[in-house]
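[1] just need the structure, nothing else, for what follows:
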Amino acid sequence: MVYSIPRTPLTLMISVYRKVFPAVNAELDFWQKRADEIPDDELRHQALASINTKRFHCLGGAVYALLAGYRWREAIRFIVAYQTISDYLDNLCDRSTSHDPNDFRLLHEAMSDALSRRNPLQHYYALRTEQRDGEYLADLVRTCQKTLRQLDSLDMILNHLQGLEKLYQDLQVHKHVKFEERVPRLVGWYEANTEDSPLYWYEYSAAAGSTLGIFCLVSYALGGKITTTLADNITESYFPFMQGLHILLDYYIDQEEDRREGDLNFCHFYSSRGMMRERFIYFIEQADSHVQQLPDRHFHEMVHHGLVGLYLGDPKVKKLENGRKVTDELLRISGYKSRFFHWNTKLYHRMTKTRD
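    A predicted model of the protein is given here:
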């Protein structure tokens, strides 16, 4: 059977609703049951909360499984497991009883181990009070490793996977330490890793916080299409602009929530709302330009247009000052594909709210 990669918004949404969403929800139902069995109350609470409140991260990321051809189910299993690790650890660090960077670093070694064939599992909770998770985190890591053991071409993408994961891990450590240490650490990290960067330090930090490049690399490898040149091009295309657009939009819709919780939000560092709008437009234009070098460029274009439509279609946007104005302008700049995905996102939220 030949699996074609969607080239239009309509064919993409048909694949998403018929294949991707049902498979993702089945995987998440499994991990939700596992999370419900975690012995430690706090770990169980954070694991369940990460699935319940961040389910859309897996639903959105799993669109890359369509690049894996007939192995799309394997790609979804990997993407859901890896994203669930990310969301779970983010919850543990955001709502942590600890501000120890060594604790955060050790926790996120799980994401590094998940990107290997056989890295031995570690005691990821060794530096924190809560430790008994009933092998929940270990099983998520094992699930990812099982997928990567089936990849003959892992060596072609391994350095890129590790590089993107290292950026993500560094970000998570620096942004979760004591509040007064966060910005100095992030600025120092940015300055040590960049030279003549077109990005501000908080935009670089945002770009490091996305898992999209990893999902793209693994899905192409599962589909048997990866080459050394393609792996280079994917990484260059996705970091920093596609990934930066992804996370800046995520932070944009979470501004009020993060303000209430005292969490670091990179959108708060723009000097004005006008500047933030202009930088969003810049990221949209750069993401569009950079994916032109990739095969299936129509698919990658749809993903970044979809990000704009998806995030700006979230009900939280209505509560933001000038949220409607910013939405209208960014949708106009991004084009009809973004408007199509925006409409679908709003419809999806209405449907799920009705079922609830």
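[2] all contacts plus neighbour counts: C-alpha atoms, from now on.
    OK.
[3] what are the contacting residues of the one helix or strand residue 76 maps to?
    Following DSSP states H and E, the helix or strand that holds residue 76 is helix 72-94. For helix 72-94, the surrounding residues in contact (Cα atoms under 8 Å, 6 or more residues apart in numbering) are 20, 23-24, 27-28, 43, 46-47, 49-51, 54, 57-58, 61-62, 64-66, 68, 104, 107-108, 110-111, 114, 137, 140-141, 143-144, 147, 172, 176, 211, 215, 218-219, 222, 263.
[4] out of those, which sit inside strands?
    Restricting the contacts of helix 72-94 to those inside strands, with DSSP state E as the criterion, leaves an empty set.
[5] this one as well, want them side by side:
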Amino acid sequence: MSGQVPNNAVKMMVNVYRFIFPSVHQELDYWIKKAQAIPNQELKNQALASIRDKTFHCEGGAIYALLANTNWREAIRFIVAYQTISDYLDNLCDRSTSMDPKDFRMLHQSMTDALTPGNELKDYYHYRTDKEDGGYLHALVRTCQQVLAGSPDYRYALMHTNKLGGLYNDLQVHKHVIEEERIPRLKGWFESHQPDWPHLEWYEFSACTGSTLGIFCLVSYTLGGKMNDELAGQVEKSYFPFMQGLHILLDYYIDQQEDKEEGDLNFCFYYEHQEQMINRFKYFVEQTNVEVSKLPDPKFHQMIHKGLVGLYLADRKVGKLSNAKRFVKDLLKVSGKKAKFFYINTKMYHMIKPGRPL
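    Modelled structure (predicted):
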């Protein structure tokens, strides 16, 4: 694969299918073997389920490796490990009997440590009964640290990755506590940030903090040898809140039926009606267009933006949602032809993609 950042959808998808996705699956195969060796059955189940059910998170995130020049494999190594931590911990918090915010905070300390090469590994399971993971979580954290430690330019991005990572961790703590405390905690958290983001609702701000895309962009540019103070600041501004918010709102949109059945928190439930939700999604699409155009390689970031819309709207889960046809039609229309290209492309990929036996 050439080190050039692709500037059109066809080149991007050729690189994605020929190089990025196979490398992602190779990395995931390694982590599946590690997960299969976890001694504790509950931790083993959740680790394997998080990879089986959320492979597309790693696939989508790994597209940022195209920004890493010849270090794209190292970028994928980081992205897959970091995203696997995220998905694993999400399963542990969503599906476990624990409702202790101290437990959630301690688990997610692993994500802070993963972004900070000098940090020592800790007992991330300190507040829970299930502990014996055979070194699985430590290995994921160490992999991230090793990749970042290999790039001296990461010092420019560190403050920004930790800021975005810190917001992500706060969200995971607040949204997983006992049900009656979730909304008050999330609203109280938003109040401290609302002066900076008066145009957002509390549930929209929460969604904006739940994405890992800004971190993947910062790390990939770093590994590509392009990082400096100015670029680090611009990536954060261009990705937070709108690009990240659009990402997670789409993620919640496709999970509505599943979250209703499981009793999980879903930020799309807080829109007053379908019309309001469509209009707000359109607003996020339009604002993302403006912000990512300020980055180097703007065509690439626009394709990621359009790709997000196409990727999520093409998900099989969408077919189970009421009023989905109109929602998909309206959002593809405002997102433009590239989004429709990625939508059709993703539909075709789902038809031919082999399953991942675990």
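[6] report the buried members of the contacts of helix 72-94 of structure 1.
    Neighbour-count burial (16 or more other Cα atoms under 10 Å) applied to the contacts of helix 72-94 of structure 1 gives 20, 23-24, 27-28, 43, 46-47, 49-51, 57-58, 61-62, 64-66, 68, 104, 107-108, 110-111, 114, 137, 140-141, 143-144, 147, 172, 176, 211, 215, 218-219, 222, 263.
[7] from those, which land in helices?
    Applying DSSP state H to these, the entries found in helices are 23-24, 27-28, 43, 46-47, 49-51, 57-58, 61, 104, 107-108, 110-111, 137, 140-141, 143-144, 147, 172, 215, 218-219, 222.
[8] mind checking how far residue 202 of structure 1 is from residue 32 of structure 1?
    Applying Cα to Cα, to the nearest Å, the value for residue 202 of structure 1 to residue 32 of structure 1 is 33 Å.
[9] now do residue 300 of structure 1 against residue 329 of structure 1, distance only.
    For residue 300 of structure 1, the distance to residue 329 of structure 1 under the criterion Cα to Cα works out to 22 Å.
[10] before we move on, the earlier item: which of residue 202 and residue 32 of structure 1 has more residues huddled nearby?
    residue 202 (21 against 18; other Cα atoms under 10 Å).
[11] burial measure for the residue lying closest to that one once chain neighbours are set aside, as a count.
    By the measure of Cα to Cα, 6 or more residues apart in numbering, the closest residue to residue 202 of structure 1 outside its immediate chain neighbours is residue 266, 5.5 Å from it. Using other Cα under 10 Å, residue 266 of structure 1 has 19 neighbouring residues.
[12] correct me, but residue 266 of structure 1 touches residue 207?
    No - in this structure residue 266 of structure 1 lies outside contact range of residue 207 using Cα atoms under 8 Å: 10.7 Å.
[13] contacts only, for residue 231 of structure 1.
    With contact taken as Cα under 8 Å, 6+ apart, residue 231 of structure 1 is in contact with 156, 157, 160, 217.
[14] same question for whatever helix or strand residue 188 of structure 1 lives in: list its buried residues.
    Residue 188 of structure 1 is part of helix 179-193 when elements are defined by DSSP H and E. For helix 179-193 of structure 1, the neighbour count (16+ other Cα under 10 Å) marks 182, 183, 185, 186, 187, 189, 190 as buried.
[15] next up, the contacts around residue 134 of structure 1.
    Each residue near residue 134 of structure 1 by Cα under 8 Å, 6+ apart is listed here: 37, 38, 39.
[16] ok, of these, which one's closest to residue 95 of structure 1?
    residue 38 (17.5 Å; Cα to Cα).
[17] now do the SS call for the residue nearest to residue 211 of structure 2 when sequence neighbours are not counted.
    Leaving aside its chain neighbours, residue 211 of structure 2 sits nearest to residue 244 (5.3 Å; criterion: Cα to Cα, 6+ apart). Under the three-state scheme (DSSP: H, G, I helix; E, B strand; the rest coil), residue 244 of structure 2 adopts helix.
[18] I'd like to know how far residue 244 of structure 2 sits from residue 150 of structure 2.
    From residue 244 of structure 2 over to residue 150 of structure 2 (counting by Cα to Cα), the distance is 27 Å.
[19] out of the two, which sits in the busier spot?
    Taking neighbours as other Cα under 10 Å, residue 244 of structure 2 and residue 150 compare with residue 244 leading, 24 against 12.
[20] no more questions from me, cheers.
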